[in-house]
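[1] Dropping a prediction and its sequence here:
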Amino acid sequence: MPLRGAAWLSTEEDGGSRLVRVGETAIVRGPGPFTLADRPRSAEPPGARLVERTVLLVGAYHVWGEVSRRLLGVLPPVAVLPDGDECGGGCGSLRDFLDWQAAAPQPGRQVVLDRLLDWLLVCALRGWFDQPEAVSPGWFRALSDEVVGPVLRAMHAAPERAWTRAALAAEAGVARTTLANRFTRLVGVPPLTYLTDWRMTLFADLLTESTATVAAVARQVGYADAFGFSAAFKRFHAVSPSEYRRTNRAASDRAGIRAGIRAGVGAGVSAGIRAATGRTGTDRVAATSAVPDCVAADCSPV
């Protein structure tokens, strides 16, 4: 997100470059590296002096968990949102506040910045899925439907409930057949199939986060029979719950911090939201530009 100036953004995955200006927000799906430069295919000159002609705010999230992967799976390699009202008309104010907050060390700053990054990400994703060229998932579009929306929200809010076709139809205030037909048309699968998929996705994340037994975690998503659920989980994920927990817990331990803001040339992921003025390791908002007319920030989004 440029705060001042502009930058060309390119990734190895899509092979193209696009200009990102002040007011626009770019989402890089990852996991490959991306490059920010003054013009397409610019190379960073060794030893170039860095100045604050272009100021960029760059946030990074580690991709963790099945819920996150479901969302990332429908994003393009790079999504650029035009300057608009995806944040309810407050994106300009949010950018100014992030700039000020990251530059001024104050008690509790990191907590504030972490929450603002969460808010910014949600607003950016909403804004992207509302773009004509975006391919939003069926469940995202269906959340706005007057019949299917309440059913999806009910399943998301209480996956542990013993849902039946009749109970789900009651949430929408329609007949079971009406709900089944409309839900399948909008989401792509019947209601109970979606519920099973959602439970398996939640279970996988809870399994990695929690130290509780498989049976205890299974009950959190609505299954009393741990043995039957373990068999269903293996069909869904191709591994047993215990093997999934062992593998993904090790991966999450290696990943470390969940989110961060980073900047500068070659800057790494920092704890929470961080910033740099053409160098790494400082606590100021991200800003890099080189002389003459060449800037390159090579980062690896996660």
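    Now that the structure is in, tell me what you want to look at. Since the structure is predicted, the reported quantities are computational estimates derived from the model, not experimental observations. Numbering: from 1, shown residues only.
[2] For the rest of this, base every contact and every neighbour count on C-alpha atoms.
    Will do.
[3] Helices of the chain, start to end?
    Remark: helices of the chain, listed N- to C-terminal, are 66-72, 91-103, 109-129, 138-142, 148-157, 165-172, 176-187, 191-209, 214-220, 226-237, 241-255; assignment by DSSP state H.
[4] What residues of the last one count as buried?
    In this case it means helix 241-255. 241, 244, 245, 248, 249, 252 (16 or more other Cα atoms under 10 Å).
[5] counting contacts, what elements does it pack onto?
    In terms of contacts (3 or more Cα pairs under 8 Å, 6 or more residues apart in numbering; DSSP states H and E), helix 241-255 is packed against helix 191-209, helix 226-237.
[6] right, so those: which one is the most enclosed?
    Using mean count of other Cα atoms under 10 Å, the stretch among the helices and strands packed on helix 241-255 with the largest mean neighbour count is helix 191-209, at a mean of 19.
[7] State the distance from residue 297 to residue 126.
    Relative to residue 126, residue 297 is positioned 27 Å away (Cα to Cα, to the nearest Å).
[8] So for the two, which residue has more residues nearby?
    The neighbour comparison of residue 297 against residue 126 (other Cα atoms under 10 Å) goes to residue 297, with 23 against 15.
[9] Which one of the helices of the chain lies nearest to residue 5?
    When the helices of the chain are ranked by proximity to residue 5, the top entry is helix 91-103, at 13.7 Å, counting by Cα to Cα.
[10] what does the closest one contact?
    Under the contact criterion Cα atoms under 8 Å, 6 or more residues apart in numbering, helix 91-103 has outside partners 3, 23, 57, 84-85, 109, 113, 116, 273-275, 283-285.
[11] and here's the other structure:
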Amino acid sequence: MDVLDDLLSGTRARGGVFNLTILDRPWGLDIVDRAPLALASMLSGSGWVLRAGEEPVRIGERDVAVLSGTEPYVVADCPDTPPRLRIHPGGRCEPLPGAPVDYSARLGMRTFGRRPDGEVWVVSGTYQRVGDVGRRLLSALPPTVVVPARDVGPVMDLALEEIRRDQLGQQSILDRWLDLALITTLRAWFDHLQTRAPGWYRAQHDPVVGHALRLIHDDPAHPWSVRTLAEAAGVSRATLSRKFTGIVGEPPMSYLTGWRITLAADQLDDTADTLETIARRVGYANAFALSVAFKRLRGTTPTAHRHGAV
């Protein structure tokens, strides 16, 4: 498994909220749903994303935007258009001053707007939760990423067909569409960045460092050392350490420790497994060894993390 696969596997939609909002100009959406990750696409028309402290970012027709962070933001037809709708958690639409009284009428199962043939169609999907693995991915992203339609393809158009249905099992299908859209969009964005992509992404194209990274991600519990990773990659320890640190930004053992602790944190959140079980699963001899490493990296104990302590 490559690193992007591993990080995306920790960012899976479960009960994601998908909406189609049909609008007429002038239009503006005040997004206050506090979702940690969202995707949005203009299937008809174009718009702008406005976030505090940032320059407005344009979204062209069928471009896909990846929006990370729980801070509110505005999507509008022009940077100076005031919002007419406020989007709350769960996709609930609230008309704001200046909006027609029927602006947030429900036109379908997950469709809102004044009329079904409006000028602008905005399709969006939100992740309601991301774990530690997902946050590791989000840390590599700016708050707003826009990928041109030519690079991302018709993935959001395909999701639209499912949004407008009302059938059994639809939530599971929409969750998978959201995951597919995220994977397609981020892969296109990282490829476009090339030398400015995160170190762990660029490293996958290096025959030495990429091989070492795949070994770590394929079996994080293995008792890896610089020596065993270097032998597997067919180079000296000095060469592996130098190349790994130069591309990824940290030494191999530091990366391995960070990844193990990230996996442990997710399992502490998502399972009722004992600390001993989790420790062995991620590569530590016992619960004590995991606790020492966890406290050193996170500044808190695994037990406190599980109970929501900071």
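    Happy to help now that I have it. Remember, it's a predicted structure, so these values are computed and weren't measured experimentally.
[12] returning to that earlier point: arrange the contacts of helix 91-103 of the first structure in a markdown table, one row each, with neighbour count as further columns.
    Output for the contacts of helix 91-103 of the first structure, formatted as a markdown table (neighbours: other Cα atoms under 10 Å):
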| residue | neighbour count |
| --- | --- |
| 3 | 21 |
| 23 | 17 |
| 57 | 24 |
| 84 | 15 |
| 85 | 13 |
| 109 | 14 |
| 113 | 20 |
| 116 | 17 |
| 273 | 28 |
| 274 | 28 |
| 275 | 28 |
| 283 | 17 |
| 284 | 21 |
| 285 | 28 |
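[13] Translate residue 187 of the second structure into the numbering of the first structure.
    Under the alignment (TM-score structural alignment), residue 187 of the second structure pairs with residue 126 of the first structure.
[14] Over to residue 307 of the second structure?
    For residue 307 of the second structure, the aligned residue in the first structure is residue 246 (criterion: TM-score structural alignment).
[15] who's in contact with that match?
    The contact partners of residue 246 of the first structure, by Cα under 8 Å, 6+ apart, come to residue 208.
[16] let's see 7 Å
    The neighbourhood of residue 246 of the first structure, defined by Cα atoms under 7 Å, 6 or more residues apart in numbering, contains no residues.
[17] That one and residue 91 of the first structure, how far apart?
    Residue 246 of the first structure sits 41 Å away from residue 91 of the first structure when distances are taken as Cα to Cα.
[18] looking at the alignment, what does residue 95 of the first structure pair up with in the second structure?
    In the second structure, the residue paired with residue 95 of the first structure according to TM-score structural alignment is residue 156.
[19] scratch that, residue 61 of the first structure is what I was asking about
    Taking TM-score structural alignment as the alignment basis, one finds that residue 61 of the first structure is matched in the second structure by residue 127.
[20] Neighbours of its match, how many?
    23.
[21] quick one: the match of residue 187 of the second structure from residue 217 of the first structure, how far?
    Computed with Cα to Cα, the distance linking residue 126 of the first structure and residue 217 of the first structure is 31 Å.
[22] and if you look at residue 209 of the first structure?
    Applying Cα to Cα to residue 209 of the first structure and residue 217 of the first structure gives a distance of 10 Å.
[23] before we move on, back to that, tabulate the contacts of helix 91-103 of the first structure (TSV), appending distance to residue 143 of the first structure.
    Putting the contacts of helix 91-103 of the first structure into TSV (distance: Cα to Cα, whole Å) gives the following:
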residue	distance to residue 143 of the first structure
3	33
23	28
57	31
84	22
85	20
109	34
113	29
116	24
273	31
274	34
275	36
283	39
284	39
285	36
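[24] Which of those sits closest to residue 39 of the first structure?
    The shortest distance between residue 39 of the first structure and any of the contacts of helix 91-103 of the first structure, using Cα to Cα, involves residue 3 and amounts to 17.5 Å.
[25] That closest one maps to what in the second structure?
    Residue correspondence to the second structure (TM-score structural alignment): residue 3 of the first structure is matched to residue 43.
[26] what sits against its match?
    Taking Cα under 7 Å, 6+ apart as the definition of contact, the neighbours of residue 43 of the second structure are 61, 62, 121, 122, 123.
[27] tell me the two of these that are most distant?
    Across the contacts of residue 43 of the second structure, the two lying at the largest distance from each other (Cα to Cα) are 61 and 123, at 11.3 Å.
[28] Now do the shared contacts for these two.
    When contacts are counted by Cα under 7 Å, 6+ apart, residue 61 of the second structure and residue 123 are jointly contacted by 42, 43.
[29] Roughly how far does residue 299 of the second structure sit from residue 9 of the second structure?
    To residue 9 of the second structure, residue 299 of the second structure is 26 Å away according to Cα to Cα.
[30] again with residue 149 of the second structure
    If you measure residue 149 of the second structure against residue 9 of the second structure using Cα to Cα, the figure is 24 Å.
[31] Those two: which is more packed in?
    Looking at residue 149 of the second structure and residue 9 with other Cα under 10 Å, you find the greater number of neighbours at residue 149, namely 19 against 14.
[32] List the contacts of the aligned residue in the first structure for the more buried one.
    If you follow residue 149 of the second structure across to the first structure using TM-score structural alignment, you land on residue 83. When contacts are counted by Cα under 7 Å, 6+ apart, residue 83 of the first structure touches 23, 24.
[33] could you redo the last one with a cut-off of 10 Å?
    Residue 83 of the first structure sits next to 21, 22, 23, 24, 25, 89, 91, 92 when contact means Cα atoms under 10 Å, 6 or more residues apart in numbering.
[34] now the second structure: which of these match?
    For the contacts of residue 83 of the first structure, the aligned pairs still in contact in the second structure (both residues aligned by TM-score structural alignment, their matches' Cα atoms under 10 Å) are 21, 22, 23, 24, 25, 91, 92.
[35] Can you select the buried ones among the residues you listed for me in PyMOL?
    Taking 16+ other Cα under 10 Å as the burial criterion, the selection of buried members of those in PyMOL is written as:
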select buried, resi 21+22+23+24+25+91+92
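[36] so, if you compare the kept ones among the contacts of residue 83 of the first structure, which one comes nearest to residue 199 of the first structure?
    For those, with residue 199 of the first structure as the reference and Cα to Cα as the criterion, the closest is residue 25, at 32.6 Å.
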